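Asks: sharing a model that was predicted from the sequence below.
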Amino acid sequence: MNRLNNNILQDYAGPARLPAYDRSAISPGIVHIGIGAFHRAHQAAYIDDRLGEEPGWGIIGASLRRSDMRNALMPQDYLYTLAVRHGEETKARIIGSVTDILYAPPGNRPVIEAIAAPSTRIVTLTVTEKAYCRNPATGDLDFDHPDIKADLKNSDGAQSVPGLLYAALSMRRRNGQSPITLLSCDNLPDNGGTLARVVTQFARERDPALARWIEDNFAFPASMVDRIVPATTDADRDAIEALSGYVDAWPVVTEPFSQWVVEDRFAAGRPALELAGVIMTDDVGPFEAMKLKMLNGSHSALAYLGVEAGYVTVADAVADPVLARFLDAMMRDEIIPTLTVPDVDLGAYAKALLERFSNTVLKHRTMQIAMDGSQKIPQRLLGTIRDRMAKGLPHQRLDLAVAAWIRHLCGRDGAGNRYEIDDPMARQLSEIAGRTLPDVLALGNAVLDLQPVFGDLSDNARFRDAVLAQLRILFEEGAVTAMAAVR
């Protein structure tokens, strides 16, 4: 069977929808850092919808840590299949918006040069929370991060995202190039402001004049992205090959739902994203808070409680009526009262989330969501807890979700099955677990003492006592009992 590439597009008559434009006419205008499954199912698909009318917005992808995506897609001319699954139905389309993928550690010079190129007008990012190298409790750049320390001393490349962007913007300035837009698409509160902060803080250490140029001229719009995209499996590859009639080394599988909300603030033009279904707005904040607190917050709670209960996938976990009722009550009773989103029925949104979680064909693994908890829970859970505290409102279910993350750090589920902790703080967290267990309260207190994660909540005795009480139940009676006991 033929491998997907430009040549097969000429005579292809299968069910996959082809790009609605001539790929030879496409030129890059966007550099995307972090070209994983989510970007290829989300932003790249929106851009693909516009290339027929606006061919100058092709995407150069960049991977800073791994070469496997480039190795898989380069023989395919960077084409790949986007498969949308719902129930028994799969709709496939071939995405052609990615024109190249760069992978060039340790210095990432080709990525820096691509961002500094005159044709580049937008840089987008999906690099996950940890790649911003910031203190998750304060949002400021972590100058003790080893990659930041290395990049501050390096004048010939960079390995961190803030260091790489500094190097690229410095090159633009030296070359007389105009300012551009840097658009974060990661799950962070005020992601645009966060990106601006870490880049300018890094620049201020190296070149204060460049920092002022960035602050005065570049755009860092906020955005909110929403689509569930599980990791691609070999079974997915086989199914898409059987459906499409060609071999695709790395397709991407997703759900029908997709949303992108973007602050309409750009320094060097933009494609007409609104014509592809993007919500362009002056204020992303309410949408961002809704998504971070409701989807991401409930996703994390589901993951940690689901792993402890032995559930491998999100759909399996939410099929448990106790867990489904817990998530529904957490969203409706504890999260929604902290939100105000214009023209959005938050109750209907909560119902829709549970329906999306129950999509059995996606096979979204709970362990995939559980990774990087030290970076995720400050935004997804702790912010809502602070909002509840400020109003004197209870937050028992949110406390249980935090306790479930701490329980997760022991590296064993409720049945005793072992797993690895995947987290930027994994070494420190595993050391705490190894040193304190089987003393559950000692484990909980040691984790709650971590100021980079919990900030001021480390010193809140009522919060600490509530989490420790839930943690004891989780260890002694399990996740199902703990969820059922919350009223």
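Replies: Received the coordinates, thanks. Numbers count the residues shown, from 1 in each chain.

Asks: C-alpha from now on. contacts and neighbour counts both.
Replies: OK.

Asks: next, count neighbours for Val453.
Replies: As a burial measure, Val453 scores 23 neighbours (other C-alpha atoms under 10 Å).

Asks: what about it, distance to Ala150?
Replies: Counting by C-alpha to C-alpha, to the nearest Å, the gap from Val453 to Ala150 is 23 Å.

Asks: in addition, the following structure is provided for comparison:
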Amino acid sequence: MEKLCYETLEKQGYDGYLLKDAPERVLQFGEGNFLRAFVDYFIDMMNEKAGFHSKVVLCQPIAPGLADMINEQEGLYTLFLRGFENGKKVNDKRVISCVSRCLNPYQDYDAVLACAENPDLRFIACNTTEAGITYDPACSFTDVPADSYPGKLTQFLYKRFETFGKESGKGFVILSCELIDNNGKELEKCVLQYADQWKLGEEFVNWIKQENIFCSTLVDRIVTGYPRNEAASICEELGYQDNIIDTGEVFGFWVIEGPESLKEELPFEKAGLPVLITDDHKPYKQRKVRILNGAHTSFVLGAYLAGQDIVRDCMEDEVICGFMNKTIYDEIIPTLTLPKEELKSFAASVTERFKNPFIDHALLSISLNSTSKWKARVMPSLKGYIANTGKLPECITASFAFYIAFYRGKQLTEDGLIAARPAGNEYTVKDDRPILKFFYDHREDDARTLVHAVCSNEEFWGEDLTAIAGFEDAVAGYVADIWEKGAYEVMKGCLDK
């Protein structure tokens, strides 16, 4: 079977959209599944629908990477977006042709720096994981390349500054996609630290600030990556060998914080794409964290104790899905600031995403580090609801009890805390070691003693939750009910109130 390339597609008589030649206007640090199913997909669509006419040159941020496989296929790969949309099952296929090549900075860093001399280059996109945006003072300007991503970016920006000097318009729009708060601003902060540490001069620092736009962004799409178990049959159906097939969910949403002028430079709106350029991305991040992530954290531990294993099956259960919906619509949405119709529309899309027939999203994988997740994703809704109504939210309060019951283990091992469902099958709770040790030490407590210990642990929550009127008593009652009647009955009871 012939490998995917432009010649192979020509032989097949492929009649889909392809862009073989265009200026490289985008440099992308990161060549992994997420960026190729998200940023590169949007650019490819923008090329077709809005005449953006741009190629993306990729730079693999770590070694080893995918550079060789990408270059062997001339940057081409097949992307499948699969799931539910407007109540219908969707399985869309597209050959992505916006990628020109992929550079390996560990083999040829000069080729990466040479991109800084390209006058057409205007945009830099990146997703180097949450750990990627860090300032490492051990990095040196003379490293080939610098070890940290912000170090590499500083070297690249300095090469640009050397090449074009103070020429206006030759800075970059930098789109940071890492999953940390204020990702763009944090990246800029690291770059300025390197410029100072490496003594690159006041003119360069001013150029960074005045000619470059560091955009914080919110990214939202589940990307499932290379379909290992299906790849052979997919290639057989495609009629070519594609070693970098990518898969993701249909839903995608990108919020870019930046000036109004970006709407002209990046014609996402003209292309009809779900990309929003705004002066404040935070309300949209809050919406995602509190509704989508908060829904996950609120119901999955109870659903697991009730005998479920994957998210999709939970959506087919009237009680569990009802509990989730009551949590979202009655207790979370009223605490948020965006227009209610926008919030309800997003919530409806969440239910569709959770029903995705192509993704087996395991409840146990979502349960990882649930302590910090509950604090970040659910606790703000708890406090917001109380502030608005003066009452405790039934479902959110119950979700805290599910968390405590899920973490009640009997054996502490190197792998985690071993616990058991009511049916007797064991599972492993995974979290920071001191948290697991805490629950292990309290394994013999009765419901009230255990709940008091958890609620009053300020190291977990940053405050004493026993100070919330009625919360400790309500949680203790729910925990006792979970132990006696089961998590499913507690969910059912919440729906009856």
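Replies: Nice, thanks for sending it over. Please read all numbers here as calculations on a predicted model, not as lab measurements.

Asks: any idea which element Ile112 of the first structure lies in?
Replies: Element membership for Ile112 of the first structure (DSSP states H and E) is helix 109-116.

Asks: same for that helix, what does it pack against?
Replies: Where contact means 3 or more C-alpha pairs under 8 Å, 6 or more residues apart in numbering; DSSP states H and E, helix 109-116 of the first structure is packed against helix 161-174.

Asks: can you tell me the mean distance of the helix holding Ile112 of the first structure from the second structure after alignment?
Replies: Superposed on the second structure, helix 109-116 of the first structure shows a mean distance to its aligned partners of 5.8 Å (mean C-alpha distance after the TM-score superposition for the first structure).

Asks: can you list contacts of that helix?
Replies: 31, 62, 102-104, 120, 123, 156-158, 164-165, 167-169, 171-172, 177 (C-alpha atoms under 8 Å, 6 or more residues apart in numbering).

Asks: Ala295 of the second structure maps to what in the first structure?
Replies: Aligning on TM-score structural alignment places Ala295 of the second structure opposite Ser298 in the first structure.

Asks: thinking its match is in contact with Met331, fair?
Replies: Yes: counting by C-alpha atoms under 8 Å, Met331 is a contact partner of Ser298 of the first structure at 7.3 Å.

Asks: quick check: Met224 of the first structure vs Ala370 of the first structure, distance?
Replies: Computed as C-alpha to C-alpha, the Met224 of the first structure to Ala370 of the first structure distance reads 21 Å.

Asks: and Val361 of the first structure, by the same measure?
Replies: Distance of Val361 of the first structure to Ala370 of the first structure, computed by C-alpha to C-alpha: 20 Å.

Asks: between the two, which is the more surrounded one?
Replies: Per other C-alpha under 10 Å, whichever of Val361 of the first structure and Ala370 has more neighbours is Ala370, with 24 against 16.

Asks: gap between Glu210 of the first structure and Thr340 of the first structure?
Replies: Wrong residue type there; residue 210 of the first structure is Leu, not Glu. Leu210 of the first structure sits 38 Å away from Thr340 of the first structure, going by C-alpha to C-alpha.

Asks: after the one helix or strand Ser381 of the second structure maps to, which helix or strand is next?
Replies: Element membership of Ser381 of the second structure [criterion: DSSP H and E] is helix 379-389. Downstream of helix 379-389 of the second structure, the next assigned helix or strand under DSSP H and E is helix 394-406.

Asks: now the angle from that following helix to helix 379-389?
Replies: Helix 394-406 of the second structure runs at 150 degrees relative to helix 379-389, counting by axes from the mean of the first three to the mean of the last three C-alpha atoms, to 10 degrees.

Asks: the following helix or strand past helix 394-406 of the second structure packs against which elements?
Replies: Proceeding N to C from helix 394-406 of the second structure, the next assigned helix or strand is strand 411-412, under DSSP H and E. Applying 3+ C-alpha pairs under 8 Å, 6+ apart, we find strand 411-412 of the second structure packed against strand 417-420, helix 433-441.

Asks: report the mean deviation for the first one after fitting onto the first structure.
Replies: Translated: strand 417-420 of the second structure. For strand 417-420 of the second structure, the mean distance to aligned residues of the first structure following superposition is 5.4 Å (mean C-alpha distance after the TM-score superposition for the first structure).

Asks: thanks again, I'm all set now.
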